[in-house]
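Peer 1: Fold the stuff below for me.
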Amino acid sequence: MPSRAVPPPPPPAEIRAWPDEEALLADRARAMTELHRLSIDPKRLVLLWLTAVGFATGWWLFGAALRFFTETPSFPDVLLGAITGAIGVGCMVPTGIVIGLGIARDAEVRDRLRQWSALACDPARDTRYGAPALSLVWFLPSFLLCALGLWVSFTVPAGARPGEDTLAGVVLLMGFGLILWLTGLIGIAKAVSHYRWAIRLVPRPSAGAHR
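Peer 2: The predicted model follows:
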């Protein structure tokens, strides 16, 4: 997933040289704004889905190759199955690596956000990060995707009938369900993690404070 460089962490305490608190808060705000965008931007959700589609395409080709081997094991079909399977693996490996790198990068972004937010307290500017809208943009479709993936993964093998449904077909659909479930789970984890960070950033007033 293409992306811009992650802002660096704040400098160690012994070499910090901000002239005053306002300069520190301004640098903190710039870094956190960019990190917040990199973390929860809806465009990154679309990129995650597109990468998952690439992986699912590779899995579909791999499943088609399994059918060549199990249903029509003649030499031309075996050769075509081997080529199709190789193309499928060629799709799954790079997209799987990209997803793994994206997960690692998200962890780095979250860590940088925590470091910059712990540097100082700036409630006036930090309130913008507490809005739940972006977290919901990630959470709701990811939850539906996760639920759909679980439903496919469990209902396909439970409803398979000997003589009507092939092993390759069942494995193919279960794989699609697993891909949907994992993609949704990644989105849910990001939404929940980001929102937990955001609500801790600006403490909510207690009930006693209004009395």
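Peer 1: drop to CA atoms for contacts and neighbour counts, all remaining ones
Peer 2: OK.
Peer 1: what about Gly169, how many neighbours?
Peer 2: 17 (other Cα atoms under 10 Å).
Peer 1: in this structure, which spans are helices?
Peer 2: 21-40, 42-71, 75-117, 123-126, 133-159, 167-201 (DSSP state H).
Peer 1: Any idea which of those helices gets closest to Ile15?
Peer 2: helix 21-40 (13.2 Å; Cα to Cα).
Peer 1: Let me have the helices of the chain in CSV, extended by distance to Glu14.
Peer 2: Below are the helices of the chain laid out as CSV (distance: least, Cα to Cα, whole Å):
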stretch, distance to Glu14
helix 21-40, 15
helix 42-71, 36
helix 75-117, 15
helix 123-126, 25
helix 133-159, 36
helix 167-201, 25
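Peer 1: Out of these, which gets nearest to Pro7?
Peer 2: Using Cα to Cα, the helices of the chain put helix 21-40 closest to Pro7, at 6.2 Å.
Peer 1: One more sequence to fold, the one below, so I can look at both together:
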Amino acid sequence: MPASHRDLPPPPPPAHMRAWMDETVLRADRALFLRDLVKRSLGLGRLLLLWTVSAVFALGWTFVGMAVMAHESDDGLSAVFVPVYAVLGAGVLIPTGFWFVWGARRDREVRRLLSAWAEADRDPATDSRLRAPGRSLTWLLSSFVLGALGLWVTFGTAATVRPGKGAYGLITYVMGIGMILWITALLGAAKATAHYRWALRAFSGARRH
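Peer 2: Model (predicted):
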């Protein structure tokens, strides 16, 4: 397993090995690892981490907006800060982008392990709790609020900007912040919906076993 995933639960044993293992031990491991993986996927800490990354990305975009507004200004002193703001923006946005890619890969690994352990056995008493409808709803509602805020920032605030010096930079900044909020909301809503749909598919056979 990659070094970045060393703290994740291990994958389930192959099917030919599970046939020789104690069923009680296997089910206990499965329940423990699935609870851990669901928490890693939809836990409150994961939601706050997503928002934190978005906030850091918004900070980087703020420096970009300041660079554009300084470039539009006729003030010679402001023009001196254009490269400073641009470097600060790149210094924040680029590492945050790399972290986001790492997080996306980690989420894929979590989903792969969730599917693998869900298929390893059936335990209706445990599986019914792993659908986590409450957590999915929390992600969905909070994402809806964040998305509404993003739309208001993007269109409502931008509509109040009047033409003039710095207007282009201000609109760029405001619409960028709104899009960051909107994309964060879409990611949260998609994650909640995908987990709930996966759980329904993965555990629908539990009733038949």
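Peer 1: Quantify their similarity with the TM-score.
Peer 2: Once superposed, the chains reach a TM-score of 0.86 (TM-score structural alignment, normalised by the length of the second structure), with 204 aligned residues with a Cα RMSD of 2.5 Å.
Peer 1: Please determine how far the spatially most central residue of the first structure is located from Ile179 of the first structure.
Peer 2: Averaging the C-alpha coordinates of the first structure gives a centre point, and the residue nearest to it by Cα atoms, centre = their mean is Ile186 (4.0 Å). With distances taken as Cα to Cα, to the nearest Å, Ile186 of the first structure is found 11 Å from Ile179 of the first structure.
Peer 1: ok, how many other residues are close to the nearest residue to Glu109 of the second structure once chain neighbours are set aside?
Peer 2: Residue nearest to Glu109 of the second structure in three dimensions, not counting chain neighbours: His5, with 7.8 Å by Cα to Cα, 6 or more residues apart in numbering. By the criterion of other Cα under 10 Å, His5 of the second structure has 13 neighbours.
Peer 1: and His5 of the second structure, how far is that from Arg106 of the second structure?
Peer 2: 7 Å.
Peer 1: Then Ala116 of the second structure?
Peer 2: 15 Å.
Peer 1: returning to that earlier point: the residue nearest to Glu109 of the second structure reaches Arg105, doesn't it?
Peer 2: No - between His5 of the second structure and Arg105 there is no contact under Cα atoms under 8 Å: 9.5 Å.
Peer 1: So which bits of stretch 84-99 of the first structure are buried?
Peer 2: Under the neighbour-count criterion of 16 or more other Cα atoms under 10 Å, stretch 84-99 of the first structure has Thr84, Gly85, Ala86, Ile87, Gly88, Val89, Gly90, Cys91, Met92, Thr95, Val98, Ile99 buried.
Peer 1: quick one: Thr157 of the second structure and Val174 touch, right?
Peer 2: Yes - using Cα under 8 Å, Thr157 of the second structure is in contact with Val174, at 7.3 Å.
Peer 1: These two: which is more packed in?
Peer 2: Applying other Cα under 10 Å to Thr157 of the second structure and Val174 shows that Val174 carries more neighbours, namely 23 against 14.
Peer 1: Who are the contact partners of that one?
Peer 2: If you count contacts by Cα atoms under 8 Å, 6 or more residues apart in numbering, Val174 of the second structure has them with Val153, Thr154, Thr157, Ala158.
Peer 1: what about the first structure, which of those residues hold up?
Peer 2: Retained in the first structure: Val153, Thr154, Thr157, out of these (criterion both residues aligned by TM-score structural alignment, their matches' Cα atoms under 8 Å).
Peer 1: how far away is the first one from Gly97 of the second structure?
Peer 2: When Cα to Cα is the yardstick, Val153 of the second structure and Gly97 of the second structure sit 22 Å from each other.
Peer 1: can you redo the kept ones among the contacts of Val174 of the second structure as a markdown table with distance to Ser54 of the second structure?
Peer 2: Formatted as a markdown table, these follow (distance: Cα to Cα, whole Å):
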| residue | distance to Ser54 of the second structure |
| --- | --- |
| Val153 | 15 |
| Thr154 | 16 |
| Thr157 | 20 |
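Peer 1: before we move on, the earlier item: let me have the buried residues of stretch 84-99 of the first structure in JSON lines, adding distance to His36 of the first structure as columns.
Peer 2: Compiled in JSON lines, the buried residues of stretch 84-99 of the first structure are given as follows (distance: Cα to Cα, whole Å):
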{"residue": "Thr84", "distance to His36 of the first structure": "41"}
{"residue": "Gly85", "distance to His36 of the first structure": "40"}
{"residue": "Ala86", "distance to His36 of the first structure": "39"}
{"residue": "Ile87", "distance to His36 of the first structure": "37"}
{"residue": "Gly88", "distance to His36 of the first structure": "35"}
{"residue": "Val89", "distance to His36 of the first structure": "34"}
{"residue": "Gly90", "distance to His36 of the first structure": "33"}
{"residue": "Cys91", "distance to His36 of the first structure": "31"}
{"residue": "Met92", "distance to His36 of the first structure": "30"}
{"residue": "Thr95", "distance to His36 of the first structure": "25"}
{"residue": "Val98", "distance to His36 of the first structure": "21"}
{"residue": "Ile99", "distance to His36 of the first structure": "20"}
